[in-house]
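Colleague: next comes the sequence, and after it the predicted model I'd like to discuss.
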Amino acid sequence: MNIRALQILAASTATVLVAAGCASSEAQPADESGSYTDAAPAVTEDSAHRQLDNQLKALEDRYDARVGVSAVDTADGTTVGHRGDERFGFASTLKVFAVAELLDRTTPKQLKKNVTWTQDDVDEAGWTPVTGKHVDDGLPLTDIAEAALRVSDNAAMNIVLDEIGGPEGLNAALENEGDATTEIVDEEPGLNVVTPGRTDNTTTPDALTADLKGLLDPRRLSTDDRDQLLEWMSDNETGDPLIRAGAPDGWSVKDKSGHSDTIQNDIAVVTPPGEDPIVLSVLTEAKDPDSGAALVAAVAEAVLDGFR
């Protein structure tokens, strides 16, 4: 039984008990044989959460991995999680928050500014499918921000970071919104490096979900900026095999992936038809780097099935 169904059944059960004028701790009336019957067991979300937890543990065993999950239904605040307060490397999921901060700080006119960079910038950044083609002419800042989200261009991310004060600027922006957990130390590609025993370049699933949910708040971003951000996330080419692959048919998924070696992450705004969105973060570490995408999709399927 899924989470929403359990909520409805729990409410119905409570209504019946109140109408009958009995508390759950009271004995029920005797039946015809003179024996007293036990009260029906209370229906809660605990069983659904335990079932999901068992599913995620089974996936961890199957993929020889560690999985972190945090999800919230923005309609009623229902949350589910697994290792939600444990630290994981964030990898390129961070790009959505850097771009959001850029959009918040700039006007449409400022986003038209043409920015240039060097071949060294491209070489040092690593993955540069867009910026690598425009060393000679540069691009408008809006195209750079789009490249950071749609194709996860690393040099584009570094340019965005430069515009908002570097890793320190993004750290300060997240902390100002209540995230004192995420620790951004490096730009690309160094932000993918996680040292055991240190919090540098790490976060938690709970922190990322809260950060992403915050971007939906009209007090955080203007309508135009939020719409632009979500549009770029909806066409994120790197997200197709991840949460989007595990979501039910017909559900909208606007996401940002993050991948480096054993890390495979995806954070998303997932919207069932005609309903309010679910904000979901899936962070994973698998010994086999090639299994990461399938693992994230399987985790997303298990989690989102509970919200149907």
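Modeller: Received, thanks. Quick caveat: nothing in here was measured; it's all calculated off a predicted structure.

Colleague: every contact and neighbour count from this point should use C-alpha atoms.
Modeller: OK.

Colleague: Glu45 versus Asp137, what's the distance?
Modeller: Distance, Asp137 to Glu45, using Cα to Cα, to the nearest Å: 56 Å.

Colleague: and for Thr238?
Modeller: The separation that Thr238 has from Glu45, given Cα to Cα, amounts to 34 Å.

Colleague: again with Glu168
Modeller: For Glu168 relative to Glu45 (Cα to Cα), the value is 40 Å.

Colleague: same deal with Lys95?
Modeller: 34 Å.

Colleague: more neighbours, these two?
Modeller: Lys95 (25 against 18; other Cα atoms under 10 Å).

Colleague: ok, second structure coming up, stack it against the first:
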Amino acid sequence: MARPTSLRKTSAIATATVFAFLLSGCAPATSPRAVPSPAASTQTAKSSANADAKFTNLEAAHDARLGVYAVDTGTGEEVVWRSDERFAFASTSKALSAAALLDSVGIAGLSADVDVAAEDIVSSSPQTQQHVGASMTLGELAAASVQHSDNTAANLVVEHLGGPAGFDSALSRIGDDTTEATRTEPSLNEWVPGDRRDTTTPRALTMDLRTYVLGDVLSGEERELLTTWLIDHSLGDTLVRAGTPQGWTVGDKSGAAAYGTRNDIAVIWPPSGSPIVIAVMSSRTEADAEYDDALVAAAASAAVALLDKRS
């Protein structure tokens, strides 16, 4: 399949058109290049003294704990920094629950209607609050969850998977025994240090995203639609996207939680060569600390440079 060639499209009309094409059996022009599953690649760590210095300096400069895992899917080279430490996953999980929904129902199943009741609505639900008393399709809910980080849409998607336990089981089926999903939005963002609920690691997030977007768990059409949702993500311009060179294509999903938690997971397509998959996670020591987009962007930039993708 061809690599995505268009940058993020913010038009709701464009998104609706792509979704309609997929439901009619047609594929959009933008589609990911399939690569071997993570288990099929030999990965060489780029945790050199230079890498350690970069991330140590970023943590000091931004007064935060930082976790990074990035892999060049062509060479298998990886960048690691606190890659196996736990962080709250926050709304990055919406990309994975939407992917798990695709795996569960397929393209055709996305046309099923779901009633949206007033009691379903939680905070930060810009799309679903417009449909109270009516219905949205599963596809519309998944798109709203990924593209606009709509919390109610995410909860309804997870409910269709069997609740947090069902979502957790879906991740286990693709080999993720690290992530622990236990709550729904917005309470899953009420993380405190040491709490394992609704946490994961940068490595696990990267592997999950790689498996769903570039692996063979989903069909070609399902991967294409998931990729479109990620590229159309409307809240990521100051995160991994800001840390990649102009003209590269990025599909991402951001998240934020207590203790200054700020995350972004992404697939990055350079103009030539294989995609990079990356997770950048961060937190701070105070419960009400502000999160720091600049830290995520700088960490992504450093990881891309370490993978020699700017040359």
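Modeller: Everything's here; your move. Source: prediction; values computed, not measured.

Colleague: ranges for the helices of the second structure?
Modeller: For the second structure, applying DSSP state H gives helices covering 12-23, 49-62, 93-109, 138-148, 151-160, 163-173, 202-214, 220-231, 293-306.

Colleague: now for those helices, which one comes closest to Trp191 of the second structure?
Modeller: helix 93-109 (14.2 Å; Cα to Cα).

Colleague: buried stuff in the closest one?
Modeller: 93-103, 106-107 (16 or more other Cα atoms under 10 Å).

Colleague: other residues contacting that helix?
Modeller: 22-23, 110, 138, 142-143, 145-146, 149, 154, 157-158, 160-161, 167, 170-171, 208-209, 212, 217-218, 221-222, 226, 230, 253 (Cα atoms under 8 Å, 6 or more residues apart in numbering).

Colleague: what about 7 Å?
Modeller: Under the criterion Cα atoms under 7 Å, 6 or more residues apart in numbering, residues 23, 142, 145-146, 154, 157-158, 161, 167, 170, 209, 212, 218, 222, 226, 253 lie in contact with helix 93-109 of the second structure.

Colleague: ok, stretch 123-133 of the first structure next?
Modeller: 122, 147, 153-156, 188-189.

Colleague: before we move on, what about stretch 50-67 of the second structure?
Modeller: 81-83, 202, 280-284, 295.

Colleague: gap between that stretch and the chain center?
Modeller: A distance of 22 Å separates the centroid of the chain from that of stretch 50-67 of the second structure, by Cα atoms, centre = their mean, to the nearest Å.

Colleague: now swap in stretch 275-286 of the second structure and tell me
Modeller: With Cα atoms, centre = their mean, you get 11 Å for stretch 275-286 of the second structure.

Colleague: now stretch 122-141 of the first structure
Modeller: For stretch 122-141 of the first structure, the distance to the chain centre is 27 Å (Cα atoms, centre = their mean).

Colleague: and it, end to end?
Modeller: Stretch 122-141 of the first structure: ends 16 Å apart by Cα to Cα.

Colleague: what comes up buried for it?
Modeller: 122, 125, 127-132, 134-135, 138-139, 141.

Colleague: trace Gly306 of the first structure over to the second structure, please.
Modeller: For Gly306 of the first structure, the aligned position in the second structure is Leu306, judged by TM-score structural alignment.

Colleague: check Thr204 of the first structure too.
Modeller: Per TM-score structural alignment, Thr204 of the first structure is aligned with Thr201.

Colleague: contact partners for that match?
Modeller: 83-87.

Colleague: state the distance from the closest residue to it other than its chain neighbours to Val116 of the second structure.
Modeller: With Cα to Cα, 6 or more residues apart in numbering as the criterion, Thr201 of the second structure has its nearest non-adjacent residue at 4.8 Å, and that residue is Arg86. As judged by Cα to Cα, Arg86 of the second structure and Val116 of the second structure stand 34 Å apart.
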